[in-house]
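Undergrad: The following block contains a protein sequence and its predicted model.
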Amino acid sequence: MQLTILGGGGFRVPLVYGALLGDRSEGRVTDVVLHDLDAGRLDAVARVLAEQAAGVPGAPAVTATTDLDEALRGADFVFSAIRVGGLEGRAADERVALAEGVLGQETVGAGGIAYGLRTVPVAVDIARRVARLAPDAWVINFTNPAGLVTEAMSRHLGNRVIGICDSPVGLGRRVARVLGGDPDEAFIDYVGLNHLGWLRGLRIAGRDELPRLLADPELLGSFEEGRLFGVDWLRSLGAIPNEYLHYYYFNREAVAAYQAAEQTRGAFLRDQQARFYEALGHPGAPALKTWDATRAEREATYMAENREAAGAGERAEEDLESGGYEKVALALMRAIARDERATLILNVRNGATLAALDADAVIEAPCSVDANGAHPMAVGPLPGHATGLVCSVKAVEREVLAAADSGSRATAVKAFALHPLVDSVAVARRLVEGYREAHPGLAYLRG
């Protein structure tokens, strides 16, 4: 079975390959094709994978190419993890937004809209090529903004594109562990949009244990989300929000922390990864050891500004465990390829899951997965405050898709202006001009 990884020179690709190395079952991935526009990055990542595979019998064969059509031909699964504009683009997204006093995070607010506007046209082109060159392939999308990009691709691939994210998985595992349950056995009642969802229940052996957690202030404050949001706010909500909702609930504090930081997250990762790829430009450098050290630093500094704003301190060792998007991707591929039913939190078309949204809107929810793909499970309705936020952000995503399709600058302004974290139409207009100046790829926005 062939897996093609788009963005194959990306830093997190070794996580996916590491998961594949541990799969010894029949029908596993035997061939991995890496695609990237940067041949140097491809070579660096291929070296890491070669060291990972050393001594592992039957390790998937790895090839690399800068030719997209070549990479797609023969694919059974396509894993899309591209970054249009690179980390320099992410740093610019943050910089332009913060100059206007609004959030520049890559998936939330102004930064997420800018990233979506330059990513959607590329993702749509990929979707069209997959439909032409590998019509039977399943696309697993990890490209951010994940929900928005998955919805854009679904207009050309239907239900054969499925979005994944490690954030809900990490949240569910932390809550299950605090409650003394097995994270692999617990059912997570979670729904919303990507980076905009709430854990409303966690069933262990058929019993919802979330009320026990909410009733115990000491237990509730013992894990990352409890420290990030505060015990009182979580008890008021009666749910555990995805960590990205900190940008909404504590927006003023988050923006102030980002403005005060020595450098933004995007700038930090840009510089860090530049050092990594530069180091691997030397033939004798230990590829896997260098990658491991860089990843450890990356994980430890994740959402550092938010934790500072909340007074949450450094990340606890138990919170450094990855949500495991690579494990979700592997479980998803296995369920489809072998018709082994699995339950996973995924980004898929809504159908009738959330009554407030139309059937084609991509949501993030527990899904039953089999050979026919991912099917969202029935969930209880969201409370009014959550429904309002979901509908508002989904409306913004639709304006982003419309702007990317039409090239309308006015529609792009509308997308920014309607977002809950952009507080002025005048700011929205300046953001569009600032982003057009920073990103040549947004020159298509006219009129």
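TA: Looks like it came in fine. Residues are numbered from 1 along each chain as shown.
Undergrad: going forward, measure contacts between C-alpha atoms and count neighbours the same way
TA: OK.
Undergrad: Secondary structure of residue 374: a strand, I assume?
TA: Yes: with DSSP: H, G, I helix; E, B strand; the rest coil as the criterion, residue 374 is part of a strand.
Undergrad: dump the residue contacts of it.
TA: Applying Cα atoms under 8 Å, 6 or more residues apart in numbering to residue 374 gives the contacts 159, 162, 346, 348, 367, 368.
Undergrad: what's the neighbour count on the first one?
TA: Okay, so that is residue 159. Neighbourhood size, residue 159 [other Cα atoms under 10 Å]: 20.
Undergrad: Regarding it, what is its secondary structure?
TA: Classification of residue 159 by three-state DSSP places it in helix.
Undergrad: likewise residue 201?
TA: The local conformation at residue 201, judged by three-state DSSP, is strand.
Undergrad: Skipping its backbone neighbours, what lies nearest it in space?
TA: In space, and not counting its chain neighbours, residue 201 is closest to residue 189: 4.9 Å by Cα to Cα, 6 or more residues apart in numbering.
Undergrad: okay, pairing it with this:
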Amino acid sequence: MALKVVVIGGGSSYTPEIIEGLIKRHSSFPVTEIVLVDIEAGKEKLQIIGELSKRMIEKSGKSINLSWTLDRRKALQGADFVSTQIRVGGLEARAKDERIPLSHGFIGQETNGAGGIFKAFRTIPVLMELAADIHQICPDAWMINFTNPAGIITEALLKHSQHDKVIGVCNIPYNMRHSTAEILHVAPEEVDIQFVGMNHFVFGRRVFVSGIDRTQEVLEKLKQGLDYSPANIVNLGWSSTFIDALGLLPNPYHQYYYQTEEVLKKDIKAFEENGTRAEKVQELERSLFKLYTNPDLHDKPKELEERGGAFYSDVACSLMDSIYNNKKDIQTVNTRNNGAIPDLPNDAVIEVNSVITKNGPKPLVVGPLPSSIKGMVTHMKAFEEQVIQAGISGSYNDAYIAMLMNPLMQDEKGSKLVLDELLEAHKAFLPQFN
């Protein structure tokens, strides 16, 4: 039986991880065809990734037909799963997302703050068009989105596109689970973390190891400087007061909101001395693609794990496997709330443990938000809704309010200044505002 996976953004440096994940799961997820898709600007990278992927498949001995193309609509014909990993405007756009806010004294992180807002603005129209194509050409296909900001993008698609088979994934819960397993000296498969919140604003409520609650032990380790940050975030550690009062496991992105001043100082210093994170990633990308062109390379190189989004693809492959096999296992995904967190609207997208079935994720009931995070989570969800509204409407006022609501901005004059500069800098990728 045919089983087709289409990778949108196939020229991404992360694609070898998807190929590795599909090869690894071939006995349970017997994909017969993989099509890598990109745009004209990514043609050269797509060719390099295509050739490497072909070598990886040949080495595996698996019977998988691989091709790559710039014709998205043709690629989508007969697709069962469509994964999305795009960056509208490329790393040059990311550099502007980081550089412009920092030049005015605001954090310029690419998925939080002003940078995250504009990444959403650039991405929403493109993925809305893709969702329309999927709905028309392969309406039964599942769209697995790990394009950031994953929660905002997934909610925009579920609310405003016709295609409702959309699930968002992130590597942060994966990182938290694996790092927690490492500090407890157990296998990751033994660790179960009860997650509550939203993408890049998710908390661990309880940690169980083989059914035994070890939450307090992990919180004590956090006070000692446990680091479960991805490669793109430098861990600053947490104070005992913060951990004791919160009573929850924060995720690495929380430092932007709870340690804002310290992060800003660190980012400005790094910006002045070495440039933005985007510029470092550009260097890493160049070295990765140099590796990828080696005809003797037949595996995903270890160096890929230096990218902040490492393991996104593995999470996506596990999700596709579980849907295909109706495994009914539990995975942490971005999906509609549907009452799991009663403090948030039913149609809001949350990041939560869900039972994965052939009909998609069924979120596990979390219950009311703990009082220590309720205010921040509800504010962040209102902010995300405002970003989506602006990304769809193209209204300047909607965009300004989104900027003003962002906890990393919240400055009347500064919000306008940064908004205006970013609108001008990204004009070519913001059709809804033009």
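TA: Cool, got the structure. Quick caveat, the model's predicted, so the values are computed rather than measured.
Undergrad: coming back round to it: mind listing which of the contacts of residue 374 of structure 1 are in helices?
TA: Using DSSP state H, no member of the contacts of residue 374 of structure 1 falls in helices.
Undergrad: ranking the residues you listed by neighbours, who comes first?
TA: That'd be residue 346 among the contacts of residue 374 of structure 1, by other Cα under 10 Å, with 32 neighbours.
Undergrad: Contact partners for it?
TA: Neighbouring residues of residue 346 of structure 1 by Cα under 8 Å, 6+ apart: 162, 163, 164, 165, 364, 365, 366, 367, 374.
Undergrad: Trace the third one over to structure 2, please.
TA: Mapped onto structure 2 by TM-score structural alignment, residue 164 of structure 1 lines up with residue 169.
Undergrad: pretty sure that match contacts residue 149?
TA: No: Residue 169 of structure 2 is beyond contact range of residue 149, at 10.2 Å (criterion: Cα atoms under 8 Å).
Undergrad: Would you mind measuring the gap between the ends of stretch 132-152 of structure 2?
TA: The first and last residues of stretch 132-152 of structure 2 sit 18 Å apart, counting by Cα to Cα, to the nearest Å.
Undergrad: Relative to residue 295 of structure 2, how far out is the residue nearest to residue 299 of structure 2 when sequence neighbours are not counted?
TA: Once flanking residues are discounted, residue 299 of structure 2 sits nearest to residue 56: 5.7 Å by Cα to Cα, 6+ apart. Distance of residue 56 of structure 2 to residue 295 of structure 2, given as Cα to Cα: 11 Å.
Undergrad: try residue 208 of structure 2
TA: 45 Å.
Undergrad: What of residue 140 of structure 2?
TA: In terms of Cα to Cα, residue 140 of structure 2 sits 37 Å off from residue 295 of structure 2.
Undergrad: Among the two, which residue is more densely surrounded?
TA: Ranked by neighbour count (other Cα under 10 Å), residue 140 of structure 2 and residue 295 place residue 140 first, with 16 against 10.
Undergrad: mind checking what that one lines up with in structure 1?
TA: Superposed on structure 1 with TM-score structural alignment, residue 140 of structure 2 falls opposite residue 136.
Undergrad: Next up, the contacts around its match.
TA: By Cα under 8 Å, 6+ apart, residue 136 of structure 1 lies in contact with residue 76.
Undergrad: Report the secondary structure element holding it.
TA: Using DSSP states H and E, residue 136 of structure 1 sits in no helix or strand.
Undergrad: Which residues are in contact with residue 165 of structure 2?
TA: 140, 141, 142, 143, 158, 360.
Undergrad: Same list as before, the contacts of residue 374 of structure 1 that is, but in a markdown table and with distance to residue 21 of structure 1 included.
TA: Output for the contacts of residue 374 of structure 1, formatted as a markdown table (distance: Cα to Cα, whole Å):
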| residue | distance to residue 21 of structure 1 |
| --- | --- |
| 159 | 28 |
| 162 | 23 |
| 346 | 23 |
| 348 | 27 |
| 367 | 26 |
| 368 | 25 |
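Undergrad: Of those residues, which belong to strands?
TA: 162, 346, 348, 367, 368 (DSSP state E).
Undergrad: Nearest to residue 297 of structure 1, out of those residues: which one, please.
TA: residue 346 (27.5 Å; Cα to Cα).
Undergrad: quick one: the helices in the stretch 151-300 of structure 1?
TA: All helices of the stretch 151-300 of structure 1, identified by DSSP state H, counting those that start in this stretch, fall at 167-178, 210-214, 217-220, 224-229, 231-237, 246-249, 251-260, 265-279, 287-300.
Undergrad: okay if I get those helices as a markdown table plus distance to residue 108 of structure 1?
TA: Listed next are the helices of the stretch 151-300 of structure 1 as a markdown table, based on distance: least, Cα to Cα, whole Å:
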| stretch | distance to residue 108 of structure 1 |
| --- | --- |
| helix 167-178 | 14 |
| helix 210-214 | 27 |
| helix 217-220 | 26 |
| helix 224-229 | 17 |
| helix 231-237 | 21 |
| helix 246-249 | 8 |
| helix 251-260 | 11 |
| helix 265-279 | 13 |
| helix 287-300 | 20 |
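Undergrad: Of those, which is nearest residue 416 of structure 1?
TA: Evaluated over these, closeness to residue 416 of structure 1 peaks at helix 246-249, with 15.2 Å, by Cα to Cα.
Undergrad: Just tell me the aligned range of that closest one in structure 2.
TA: Using TM-score structural alignment, helix 246-249 of structure 1 corresponds to residues 255-258 of structure 2.
Undergrad: Need the residues that contact the matching stretch.
TA: By Cα under 8 Å, 6+ apart, stretch 255-258 of structure 2 touches 107, 112, 236, 263, 407, 408.
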